[in-house]
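A.B. asks: no sequence on this one, just coordinates:
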């Protein structure tokens, strides 16, 4: 990692002067208003790749794209070819951001898969980011057997773009990581990225170990609390002690007959009357 150099390809990030650029960034490339051919030539000009295959590469490169939406909008069918053409050496890795909430123009060829489908198929690792507060809200709703709440544009409220998070403890991101091995087997795991401070590195916790997610919700403080209080019903659903005793004494049909040596109190017996004998045919019964 110490020998890895980051080449930042910017479509949305504004350009800053050299002193302002973080030390981790090896070079900054402004990719706006450039064709894929010109952009490829400029990116490769910043890479120093040894032509000798028997010597290990001392320097490794990470090509970081801050957004693939401009390329997916202008050149949707050339995006995957353009990205794979940059991987001219095993010492080059590619990291890109794809915003799924930004709509793309309708494709003229409806039979071709979308850019996101192709990139997901070619990627060796896929990181999907979601809101921690929204995930916890959906979990609380599922624990109460309620429909999942809606956030952002799905709420259908005028002027609402991003869902509001009132709790400071729920501020964070949920990262779904999918790593794909060469054998085709994938490893999927969820993590919680909790911000600590502006300068400190955020802490990463597995979602299964996050306290707010694994805690069992306590819906009632009293076991004998009336369940109809939350339902706002005009009648009482509780049974008195006498009604509970009477319910236990009720003998259900065939309930005792299923037990060996059970009494005859639970059986239903039918005695044939004279009118039944008239309709009864012994020959048909034998058949």
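C.D. replies: Structure received. It should be emphasised that the depicted structure is a prediction, and the values quoted were computed from it without experimental measurement.

A.B. asks: from here on, contacts and neighbour counts on C-alpha atoms
C.D. replies: Will do.

A.B. asks: Could you list the buried residues of stretch 32-41?
C.D. replies: 36, 39-40 (16 or more other Cα atoms under 10 Å).

A.B. asks: Check stretch 101-119 too.
C.D. replies: In stretch 101-119, counting by 16+ other Cα under 10 Å, buried: 114-116.

A.B. asks: How many neighbouring residues does residue 28 have?
C.D. replies: Residues within reach of residue 28, counting by other Cα atoms under 10 Å, total 19.

A.B. asks: which SSE is the nearest residue to it once chain neighbours are set aside in?
C.D. replies: The shortest distance from residue 28 to any non-neighbouring residue, by Cα to Cα, 6 or more residues apart in numbering, is to residue 8 (4.9 Å). Under the criterion of DSSP states H and E, residue 8 resides in strand 4-10.

A.B. asks: Quick one: list the elements packing against that strand.
C.D. replies: Applying 3 or more Cα pairs under 8 Å, 6 or more residues apart in numbering; DSSP states H and E, we find strand 4-10 packed against strand 25-30, strand 60-65.

A.B. asks: Residue 50: which of the buried residues of stretch 32-41 is nearest?
C.D. replies: residue 40 (18.3 Å; Cα to Cα).

A.B. asks: The closest one: helix or strand, and which one exactly?
C.D. replies: Assigned by DSSP H and E, residue 40 belongs to helix 36-45.

A.B. asks: Take this one as well and set it beside the first:
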């Protein structure tokens, strides 16, 4: 990939993840976060809440597994206590009020597995989630990939897709969480051309639920899949530092947070020293300089090549131009014979 194209891709993808996490311009109406035991999606939710607070966007938190109201959350709906139907009515009233007032809202659902495993809501899950969307409301929901599906749901019909498949089809952005230590271990195995290690439930070992190195306090890896309105998809890997390690800094009048999300390939532990040398230049191992100074470049442009006029006038075929000098012995009469 050309350096200009590579730099354009890096800049575009960094701006894209910033828009997605900040929910600017309603860039993604429905964002699905797929996490597991190895890496929880709660740090991503805290990042959404943190950025929404900076943008002065009210957060509506629908809780199916969170008992205590998170910090900076405007409305906390206890769906685990009131039930799905009552929570749906309460959230619907809040969304209708926000739509009439043209106020930006961020709706967060901390666990979609409860809705996907309930026979009363599993069949109408797309319609239920669509009722929460509006031009001024963005939906961010978490699905735990390690929780098994209820047998009553999985055996209902052999032609019915799995809940995760339906959610991925509906989502405009899919964020899959990975543990940084596991990504580094897999990368090291690929470089040695050996089988990549597996962790947690993937080990299929008796009694093993959680592998070593998961849920690191330094940050997590995000695998992003963003779908444009045209249908074209964008895939990228990012590193998101832990929200507790991010510091706020004053910029201008308002207090804003500095951008800390980076591409995974820029992480100091993921990037190899050999890659930095290759990016610095392919001529670092030669004993002479292949570059030209400005003076040498100007001198090269001023050189007139012989028979340069023969290259003009495309389509006339090859021809050689020769100007005769005084030393040339040429007789027109002999040439005619």
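C.D. replies: Arrived safely. Just so it is clear, the structure is predicted and the values come from calculations on it, not from any experiment.

A.B. asks: ok so, going back, tell me if I'm right that the residue nearest to residue 28 of the first structure and residue 22 touch.
C.D. replies: No - taking Cα atoms under 8 Å as the contact criterion, residue 8 of the first structure and residue 22 are not neighbours in contact, 10.7 Å apart.

A.B. asks: Look at these two and report which has more neighbours.
C.D. replies: Counting neighbours by other Cα under 10 Å for residue 8 of the first structure and for residue 22 shows that residue 8 has the greater number, 22 against 8.

A.B. asks: and the residue mapped onto residue 260 of the second structure from the first structure, what is it in contact with?
C.D. replies: In the first structure, residue 260 of the second structure lines up with residue 203, judged by TM-score structural alignment. Going by Cα atoms under 8 Å, 6 or more residues apart in numbering, residue 203 of the first structure touches 193-196.

A.B. asks: So what's the residue count around the closest residue to residue 131 of the second structure other than its chain neighbours?
C.D. replies: Leaving aside its sequence neighbours, residue 131 of the second structure sits nearest to residue 92 (Cα to Cα, 6+ apart; 7.6 Å). Using other Cα under 10 Å, the number of residues around residue 92 of the second structure comes to 15.

A.B. asks: so what corresponds to residue 92 of the second structure in the first structure?
C.D. replies: Taking TM-score structural alignment, the alignment pairs residue 92 of the second structure with residue 44 from the first structure.

A.B. asks: What separation is there between that match and residue 36 of the first structure?
C.D. replies: Noted for residue 44 of the first structure: a distance of 12 Å to residue 36 of the first structure, by Cα to Cα, to the nearest Å.

A.B. asks: Tell me which helix or strand the most centrally placed residue in the first structure sits in.
C.D. replies: The structure's the first structure has its C-alpha centroid closest to residue 176; by Cα atoms, centre = their mean the separation is 6.6 Å. Using DSSP H and E, residue 176 of the first structure sits in strand 173-180.

A.B. asks: next one: that strand to chain centre, how far?
C.D. replies: 9 Å (Cα atoms, centre = their mean, to the nearest Å).

A.B. asks: that's a helix at residue 77 of the first structure, yeah?
C.D. replies: No - per DSSP: H, G, I helix; E, B strand; the rest coil, residue 77 of the first structure lies outside any helix segment and is coil.

A.B. asks: That one: neighbour count?
C.D. replies: Look at residue 77 of the first structure: counted by other Cα under 10 Å, it has 18 neighbours.

A.B. asks: Mind telling me what it corresponds to in the second structure?
C.D. replies: Following TM-score structural alignment, the counterpart assigned to residue 77 of the first structure within the second structure is residue 123.

A.B. asks: Over to residue 157 of the first structure?
C.D. replies: In the second structure, the residue matched to residue 157 of the first structure (TM-score structural alignment) is residue 205.

A.B. asks: and if you look at residue 60 of the first structure?
C.D. replies: Aligning on TM-score structural alignment places residue 60 of the first structure opposite residue 104 in the second structure.
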